[in-house]
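> The following block contains a protein sequence and its predicted model.
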Amino acid sequence: MARAALKWGVRDLANRASITAATVTRIEAGRPGYAATLEAIRIAFEAAGLEFIPENGGGVGVRFSKPKGSDLPDG
């Protein structure tokens, strides 16, 4: 869902997270990944301006947030 929101392909995410495209594909297929790999993916998405939303009765998800270091006003 996060890749789709950013219109990133598997290779885009792999490059930004410094992992292989095969690793992205394996994780997206539901196979386990190392904690450091999952953290690298999370950091790449957050650096691109996504925020992960925890389960709050409506389900987990992602949304765009103000990119880190942005001077743009909220809204």
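It's in.

> from here on, contacts and neighbour counts on C-alpha atoms
OK.

> Would you confirm that R3 contacts R11?
No. R3 lies out of contact with R11 (C-alpha atoms under 8 Å); the separation is 10.5 Å.

> so what's A14 up against?
Residues in contact with A14 (C-alpha atoms under 8 Å, 6 or more residues apart in numbering) are T20, A21, T23, V24.

> just checking, it is part of a helix?
Yes. A14 forms part of a helix when assessed by DSSP: H, G, I helix; E, B strand; the rest coil.

> Helix or strand for the residue most central in space within the chain, just tell me which one.
Most central in the chain under C-alpha atoms, centre = their mean is F45, positioned 3.2 Å from the mean C-alpha point. Assigned by DSSP states H and E, F45 falls within helix 35-47.

> Use this one as the comparison:
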Amino acid sequence: MSEINQISGYQLAAARALIGIGQVELAEKASVSAPTLRRMESSEGEVKGMKNNVAAVVRALADLGVEFIEDGVRLKR
């Protein structure tokens, strides 16, 4: 899944939980504020936020081994 505008807030939260890091740590890795990440994760449906911030969080999660798939997440093989 390559379209960041199709990623949901629950997918971000699930991805973070899958790799076992906290919001503050992920926010730092993505260079966004923790409140911004909290708002993203609490989005119903598509993640709300500036596209560059969403892309930074998705990139940070991908760098940590997460792959976004349709309606979910998994660890890269």
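Cool, got the structure. Every value quoted in this text rests on a predicted model; they were computed, and no experiment measured them.

> Next, the TM-score between them, please.
For this chain pair, the superposition-based TM-score is 0.75 by TM-score structural alignment, normalised by the length of structure 1; 61 aligned residues with a C-alpha RMSD of 1.2 Å.

> still on that earlier bit, other SSEs contacting the helix holding F45 of structure 1?
Judged by 3 or more C-alpha pairs under 8 Å, 6 or more residues apart in numbering; DSSP states H and E, the packing partners of helix 35-47 of structure 1 are helix 10-17.

> ok, back up a step: now do the helix holding F45 of structure 1: which range of structure 2 does it align onto?
The aligned range for helix 35-47 of structure 1 in structure 2 is 51-63, by TM-score structural alignment.

> picking up where we left off before, by how much does the helix holding F45 of structure 1 deviate from structure 2 on average?
Compared with structure 2 after the fit, helix 35-47 of structure 1 shows a mean deviation of 0.4 Å (mean C-alpha distance after the TM-score superposition for structure 1).

> and the very next helix or strand once past that helix, how far from the chain's centre?
For helix 35-47 of structure 1, the succeeding helix or strand toward the C-terminus, using DSSP H and E, is strand 50-53. Relative to its parent chain, strand 50-53 of structure 1 has a centroid offset of 8 Å by C-alpha atoms, centre = their mean, to the nearest Å.
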